[in-house]
Structures are given as structure tokens and as C-alpha cells.
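S.K.: Pasting the sequence and the predicted model now:
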Amino acid sequence: MSADHPPGLDLDRLRALLERERPGLVRGPLTGRLIEGGRSNLTYALSDGTSKWVVRRPPLGHVLATAHDMKREHRVISALHPTSVPVPAPVLLCEDEEVLGAPFYMMEFVAGTPYRTSAQLAPLGERRVRGAVLSLVDTLVELHAVDPAEVGLGDFGRPEGYLDRQLRRWGKQLDASRNRELPGIDELHAELGRGLPGSPAATVVHGDYRLDNVLIGADDRITAILDWEMSTLGDPLTDLGLLVMYSRSLELPNSPVSTTAEAPGHPAPEELIERYAARSGRDVSAVSWYEAFAFFKLAVILEGIHYRFTLGQTVGRGFDRIGELVPVFIDHGLTTLQEG
């Protein structure tokens, strides 16, 4: 296929659907391109020469529909769009697999930049870096302030026992990709289980909240939160723990896993925690547990990638170095628990 007709995006069928479901929306020839950077679901930029949209669909050849639930993603942005939480406006949900070969949804295109590394963020300068990262915290507070029932998300998840289920789920993920000794990981898992905190009232949880899953506008404020595939109702402090983890300098030069923490002007994790606590009113005294849990999750995810690499199931560069990162995340998790 040409660059304007990327795999997984049949523009002729898509246009026919839009003319039927949203007549008058498209005014010129459609072109599309794959947006790089997504970990799982495929994201395309779509244009008719005048307007722009974004299409999200599962990976090509996927088999686990539950892991790539387009209806769920569409539901959460539809519910949040009328609130102060910045999400793209939903345009269309299509569950008919005849159109693109899988369910998909379409939303408005939002201008903004995703910053994935310290090197990309640093040119903004210290003042703007600080503003962008603090905006990330403030937007998380806004998300967690939304009453799920008021926006039709009262049944979006099962908040009771959320942390225990999460810990068991990631333990099973680890077991599924365990083919080498990983000193400390069982200790970390067990310590997390023994120290399970009591959760505050449930909120909508993003599940992967960090700087490169949002778009930053020209005023250094967040224009959209993206990638809602892991969202549910649960413990809001899991989002904070992950954000704090990604706000630490992990001292992994030239690593395929990066944070933005080394950009000059980036606020210290302690300031982000204090700002979240002050603005949300939540007790964050157990935040070390949530950060350690984030380190554990990342260790499991990276070990899964390493496992697939050893089986020859990965394509691209950098996968050969993922395995050496796993012990680093295990050590950080253990240290965080001990110091907390």
C-alpha cells in the first residue's frame, strides 16, 4: 500500500461508512498515515485536505479482542469530553469488522506534541519544562475529580479489591514469561502483597499516565490525554505512582526505556507528590508502595518483551538490550519500598 493508504486503513470503505453515518463530514479525498509511537493499538492520522481526524484500531492480525477494546476506549473519551478533562472529541465508533477488519473508532485531531525523552523536552527551556510537567499533575487531579457515576462510568470497572487483583494479574504475567533467574523479583512481589495499602474512593484511572501519553500545546498546557486502553475504575494513586516513577532519573543512558526526568527544569518527584496531595486532598502517605508497584509492573512488562526476544518474536532495534534493564527496575522497586 502507498503511504496515503497504510495497512489496516481501507480509505474507500471508511469513506463509504462516514458518508452513511456522518454525511457531510468529509469534503475531499481522504488520505491517512500511521502515527508512530503507540505500544499496542494502531493510530492513524486522517485528512480530507481541510479537516483532520484520528483513527484507532487493534494491531493487524490481533486475536485477543479484550486486550484491544475499541468500544471501551471510545466510551471513556465520550464520557470525559464534556468535562474539564482534555480528551479528543469522539466522532464515530464502528464495531463492524467488515470495514477495516477489526472494530475501530474515530476522534478529532488535537494539536500538540508528545514528549517522549529528556532530549526532546529540554529545548523548551527550564521554565517551560517545569510548566508542562506541573500541568501533567494538575490534569491528573482533574481526571480523578470526575465522579464516574455522573458521567455514565459507574460500571466501568470493579474497584473493590482493585490493588489485590492488579498484583495477582501482574504476578501471572511474570509467570507466563519466566525463563531465567531474576533475583529479587519474587521478594518485591511478596513485599508488595504484604504491604497492600487501603485504597481511597475509586476514580477513573488512566492506567498509563505519563508525559508521552499526553499532547502539550503551545502554551505548555495539556491539550489531550491519549491512549486510554488500560483505563478502568480503581485506585487513583496507581496513576500517581506511575507518574512519579517516570519522573525519576533512572540513570539509563541510551536506554530503549526512557524518562523525561533529566530535562533541566523538570520538578522533583517530591514536588509532584506534594502538588497532587494539595490539589486533590488525598492522603499520599503510601505513595512509595504505588511507585514500587509501578517499578514491578515495568519489570514484568520488560521481561515479557525480553522473553519474546529470546524466542525470536520481536521485530526492530533495541530489543536485545531490554533484558539487562529488568534487574534495574527490580532494584528500584525494592529500594523504594525499603525507603518508604
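M.R.: Now that the structure is in, tell me what you want to look at. Just so it is clear, the structure is predicted and the values come from calculations on it, not from any experiment.

S.K.: only C-alpha atoms for contact and neighbour calcs from this point on.
M.R.: Noted.

S.K.: Kindly check the end-to-end length of stretch 56-72 for me.
M.R.: Length of stretch 56-72, first residue to last, Cα to Cα, to the nearest Å: 12 Å.

S.K.: got a list of contacts for it?
M.R.: Contacts to stretch 56-72, defined as Cα atoms under 8 Å, 6 or more residues apart in numbering, come from residues 8, 40-44, 93, 95, 102-106, 229.

S.K.: and Leu93, that's in a strand?
M.R.: Yes: counting by DSSP: H, G, I helix; E, B strand; the rest coil, one finds Leu93 located in a strand.

S.K.: what ranges do the strands span in the stretch 201-340 of the chain?
M.R.: With DSSP state E, counting those that start in this stretch applied, the stretch 201-340 of the chain shows strands at 203-205, 214-216, 222-225, 232-234, listed in chain order.

S.K.: Next, format the ones you listed as JSON lines and append mean neighbour count and distance to Ser288.
M.R.: Shown next, in JSON lines, are these (neighbours: other Cα atoms under 10 Å; distance: least, Cα to Cα, whole Å):
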{"stretch": "strand 203-205", "mean neighbour count": "24", "distance to Ser288": "18"}
{"stretch": "strand 214-216", "mean neighbour count": "23", "distance to Ser288": "24"}
{"stretch": "strand 222-225", "mean neighbour count": "23", "distance to Ser288": "25"}
{"stretch": "strand 232-234", "mean neighbour count": "24", "distance to Ser288": "18"}
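
S.K.: what would those look like in JSON lines with distance to Thr260?
M.R.: Below are the strands of the stretch 201-340 of the chain laid out as JSON lines (distance: least, Cα to Cα, whole Å):
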{"stretch": "strand 203-205", "distance to Thr260": "22"}
{"stretch": "strand 214-216", "distance to Thr260": "13"}
{"stretch": "strand 222-225", "distance to Thr260": "16"}
{"stretch": "strand 232-234", "distance to Thr260": "26"}
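
S.K.: Nearest to Val146 among the contacts of stretch 56-72?
M.R.: Glu229 (18.4 Å; Cα to Cα).

S.K.: which residues touch Gly195?
M.R.: Gly195 sits in contact with Trp289, where contact means Cα under 8 Å, 6+ apart.

S.K.: State the distance from Asp186 to Glu21.
M.R.: Asp186 is 52 Å from Glu21, by Cα to Cα.

S.K.: next one: Leu182
M.R.: 52 Å.

S.K.: just to revisit the earlier point, quick check on the contacts of stretch 56-72: which are buried?
M.R.: Among those, those scoring as buried are 8, 41-44, 93, 102-106, 229 (criterion: 16 or more other Cα atoms under 10 Å).

S.K.: count of neighbours near the nearest residue to Met230 once chain neighbours are set aside?
M.R.: Leaving aside its chain neighbours, Met230 sits nearest to Gly207 (5.0 Å; criterion: Cα to Cα, 6 or more residues apart in numbering). Residues near Gly207, counting by other Cα atoms under 10 Å, number 20.

S.K.: Got another one to weigh against that:
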Amino acid sequence: MTQQDPPGLDLTRLRAHLDTRVPGLVAGPLTADVVQGGRSNLTYVVGDGASRWVLRRPPLGHVLPTAHDMVREHRVISALRDTKVPVPGTITLCQDTGVIGAPFYVMEFVEGTPFRSAGELEELGPERTAAIAGRLLDTLVDLHAVHPDEVGLGDFGRPEGFLERQLRRWGKQLDASRSRDIPGIDRLRERLAKHLPVSGPPAIVHGDYRLDNVLVDGEDRITAVLDWEMSTLGDPLTDLALLVAYAERGNLDLSIVSNASLAPGYPGTDEVVARYARHSGRDISALGWYVGFAFFKLAVILEGIYYRFSQGQTVGAGFDKIGDAVAPLVRLGNEKLKD
């Protein structure tokens, strides 16, 4: 009995494409399951009974040109293959939308667990949690140490003016979803613009680096960094600051992100920042601005979800309460900045 095709993936067309592009890869009938938890690009585990692979494609119903996203993800993962940064091996990229209805790429399946909750880490104990968190940070240092030109990514982004463009981008996102008064958010935006720091040497930026975007094996080693859809060349302290912001949000109910940093043994902010500075050699004296910006970005993301929910444009567990976290995030952002 042939498995019914999952949404967005025609297995017959995929099999024909793989047989043409990668002869001998597939040995039997294909099956596929959608990986739950993604909020943007779709991820499937595809298998033939003997081997498994992972396929990534844009979300269903995407009406804008989407090949660029797939090309960028495939390109950065391929480029990092021979570096210290653990990534899945890439197998093929398809930009022909006639195959499954959208561009896609296929990569190796990597064993590992994406730890999302503090409860999952508590089962491991504080020593293992501390070891995993340390390796998460060291892997980020390894990513930021990669020289883009040496791996063919010298033109992967525009580092000049990166922070200014980021602030402008998220400010526009806020304007697009503004439907109520949010105390302090305009002040935070103005203060961020006023105190824009000078970036240090650029690096490959992941864009959404956190524990549930990596895989960890049974020996607590990071086996793969995933979800590169927001990667670019820019200021690496934005990656570090987002890790800090996720940890410092306290007990706010942010169902869209992991709360793994609340687990016993997970290092505190001072330890995380000191370790990054020591191993990377980067100047972190202006990190407060970056963390303030990270809180601004998180607030804008949540406000956008709240707005779409209030307009009946999206549904999801906890979306009715997610708007309550916006103002506290803004307050945390303002507390990080110095006038």
C-alpha cells in the first residue's frame, strides 16, 4: 500500500526527480512525514525503508518567489560542510517548481534531539545540561570564526549598515501590525536608533540560534545546526544577544521559543557572555544594545502574532495570551539601554 502524499510533497514526482539527479540514492518506495514545530519553511523526513533523508521546501500557499530562500539555505549548509560547524551534508537542490510545486533541497538525516523545554533537560541533570549549553555556545563561536571568503560566502550578505537595516526592517514590521498602544515601544525604537553601535568584524550570522535549532546526540555532542533560513553576513553579536534575551525573558509565557535556559545547570548570562568573549576574542562592551534590540525584535514578532490572531487571520494554542508578553519584553529592552 502506497503512503498518501503529505501536504506539499508529491512522492511520485520526487522519486522520479531523485532517480534522475542522484541515481541509486533511493532503493525502495518513498514515504514521508512532516516534522512538527516549524513555523516557516516545511521540513519532511523522507525514507525508502533502508535510508532516511530530510527535505526542506517553502510553506504552502507562498505566492512570492521562493527559490532564493532554498538556494540560500542550501548554499550556506554546503559551504560549512568542511568547517568545525556541524551541518547535514547536502544531497541535491531543485529550483524547478514543476517537481513538487516549489523549490526544495534534500540533505542527510542526522540523529539527535532538539531540546526545547527545561523539563527535557532536567531529566539529564545539571551537569549534562551545563555541558550541552557550553557546546551550544562554543559552536556559535566556531560559526563566527569561519571566514566567509574562505568558504565561498563572501557575497552572502551586506555587512555594511547591517544593524541599521535590521532596526529599520523590524520597525516596519511593527508599523505593519500596530493596532494598540504598547507602552515604551516607541521609546525603545528611538533609543536603539540613537545609540546604534559600530559593528566589529562581520561573520556568518545564523539569525535564530538557540538550543532547539540544533541536534544533540546521546553523548551530549551537537551533531547539526539547523534552520538557516535567516542566515546572512552581518554582526555576530546579534546571535549572542538573542541567546541572552531568550534566557533573560524570565518566566514570560513565550510559547514560540524554547525555555531550556530555565533548567538547573544551564549557565547564567554572565557566564555565557564571558565564555563567548574569551573564546571569540570579540569586543562585547556594547552587548546591552544588542540585547535591547533582541527584546525589541521578539516584541515585534509577538505583536505580529497577536495582531493576526485578533484579526482572525491565524489560530494556535496560546495565541490568545501571547500579546500579554509584548509590553514586558519592551520593558526588558528599555532596561538594557543607557541614555
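M.R.: That came through fine. All values derive from a computational prediction rather than experimental measurement.

S.K.: Report the TM-score for the pair.
M.R.: Overlay of the two chains. TM-score (TM-score structural alignment, normalised by the length of the second structure): 0.96; 338 aligned residues with a Cα RMSD of 1.6 Å.

S.K.: quick one: which of the buried ones among the contacts of stretch 56-72 of the first structure is nearest to Glu291 of the first structure?
M.R.: For these, the nearest to Glu291 of the first structure is Glu229 (20.7 Å; Cα to Cα).

S.K.: Pretty sure that closest one sits against His74.
M.R.: No: using Cα atoms under 8 Å, Glu229 of the first structure is not in contact with His74, being 9.5 Å away.

S.K.: quick check, nearest of the contacts of stretch 56-72 of the first structure to Arg169 of the first structure?
M.R.: Among the contacts of stretch 56-72 of the first structure, and counting by Cα to Cα, the member closest to Arg169 of the first structure is Glu229, at 16.3 Å.

S.K.: Now do the top helix by length along the first structure: which elements does it pack against?
M.R.: As assigned by DSSP state H, the longest helix anywhere in the first structure is helix 287-310. When contacts are defined as 3 or more Cα pairs under 8 Å, 6 or more residues apart in numbering; DSSP states H and E, helix 287-310 of the first structure sits against helix 162-176, helix 185-194, helix 237-245, helix 326-339.

S.K.: how about the residue positioned nearest the centre of the second structure, what does it touch?
M.R.: Central residue of the second structure (Cα atoms, centre = their mean): Asp208, 3.0 Å from the mean position. Residues in contact with Asp208 of the second structure (Cα under 8 Å, 6+ apart) are 227-228, 230, 239, 242.

S.K.: Which one of those residues is nearest to Glu303 of the second structure?
M.R.: Using Cα to Cα, the contacts of Asp208 of the second structure come closest to Glu303 of the second structure at Leu242, 17.4 Å.

S.K.: And the spatially closest residue to Ile222 of the first structure that is not a sequence neighbour, how far from Thr139 of the first structure?
M.R.: Excluding its sequence neighbours, the residue lying closest to Ile222 of the first structure (Cα to Cα, 6+ apart) is Ile216, at 4.6 Å. Ile216 of the first structure sits 12 Å away from Thr139 of the first structure, taking Cα to Cα as the criterion.

S.K.: any common contacting residues for the two?
M.R.: What both Ile216 of the first structure and Thr139 touch, as defined by Cα under 8 Å, 6+ apart, is the set Ile222.

S.K.: got a list of contacts for stretch 158-176 of the first structure?
M.R.: Looking at what lies outside stretch 158-176 of the first structure - Cα under 8 Å, 6+ apart - the contacts are 189, 192-193, 196, 199, 202, 233-235, 297, 300, 303-304.

S.K.: cool, and stretch 226-245 of the second structure?
M.R.: Contacts of stretch 226-245 of the second structure (Cα under 8 Å, 6+ apart): 41, 69-70, 72-73, 76-77, 87, 144, 156-160, 162-163, 199-210, 213-215, 269, 273, 284, 287, 290-291, 294-295.

S.K.: re earlier: redo the contacts of Asp208 of the second structure as CSV? Include neighbour count and distance to Ala131 of the second structure.
M.R.: Listed next are the contacts of Asp208 of the second structure as CSV, based on neighbours: other Cα atoms under 10 Å; distance: Cα to Cα, whole Å:
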residue, neighbour count, distance to Ala131 of the second structure
Asp227, 20, 22
Trp228, 21, 24
Met230, 13, 27
Asp239, 22, 20
Leu242, 23, 20
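
S.K.: Take the residues you listed and lay them out in TSV including distance to Gln3 of the second structure.
M.R.: Shown next, in TSV, are the contacts of Asp208 of the second structure (distance: Cα to Cα, whole Å):
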residue	distance to Gln3 of the second structure
Asp227	27
Trp228	29
Met230	33
Asp239	40
Leu242	40
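
S.K.: Closest one of the residues you listed to Arg81 of the second structure?
M.R.: Trp228 (13.5 Å).

S.K.: where's that closest one relative to Leu18 of the second structure, distance?
M.R.: For Trp228 of the second structure, the distance to Leu18 of the second structure - Cα to Cα - is 23 Å.

S.K.: quick one: the residue nearest to the centre of the second structure from Glu335 of the second structure, how far?
M.R.: Distance from Asp208 of the second structure to Glu335 of the second structure, by Cα to Cα: 23 Å.

S.K.: Thr129 of the second structure now?
M.R.: 29 Å.

S.K.: more crowded one of these two?
M.R.: When Thr129 of the second structure and Glu335 are compared on other Cα under 10 Å, the one with more neighbours turns out to be Thr129, at 24 against 13.

S.K.: contacting residues for that one?
M.R.: Thr129 of the second structure touches 121-122, 263-266, counting by Cα under 8 Å, 6+ apart.

S.K.: Equivalent analysis for Ala50 of the second structure, please.
M.R.: Contacts of Ala50 of the second structure by Cα under 8 Å, 6+ apart are 27-28.

S.K.: quick one: it is in a strand?
M.R.: No: counting by three-state DSSP, Ala50 of the second structure is located in no strand; its state is coil.

S.K.: ok, so what distance separates it from His17 of the second structure?
M.R.: 19 Å.

S.K.: try Asp227 of the second structure
M.R.: Asp227 of the second structure is 24 Å from His17 of the second structure, by Cα to Cα.

S.K.: How about Leu252 of the second structure?
M.R.: Distance from Leu252 of the second structure to His17 of the second structure, by Cα to Cα: 46 Å.

S.K.: wouldn't Thr336 of the first structure be in contact with Ala292 here?
M.R.: Yes: Thr336 of the first structure lies in contact with Ala292 (Cα under 8 Å); the separation is 5.7 Å.

S.K.: Which of those two has more residues huddled nearby?
M.R.: The residue with more neighbours, out of Thr336 of the first structure and Ala292, is Ala292; 29 against 19, by other Cα under 10 Å.
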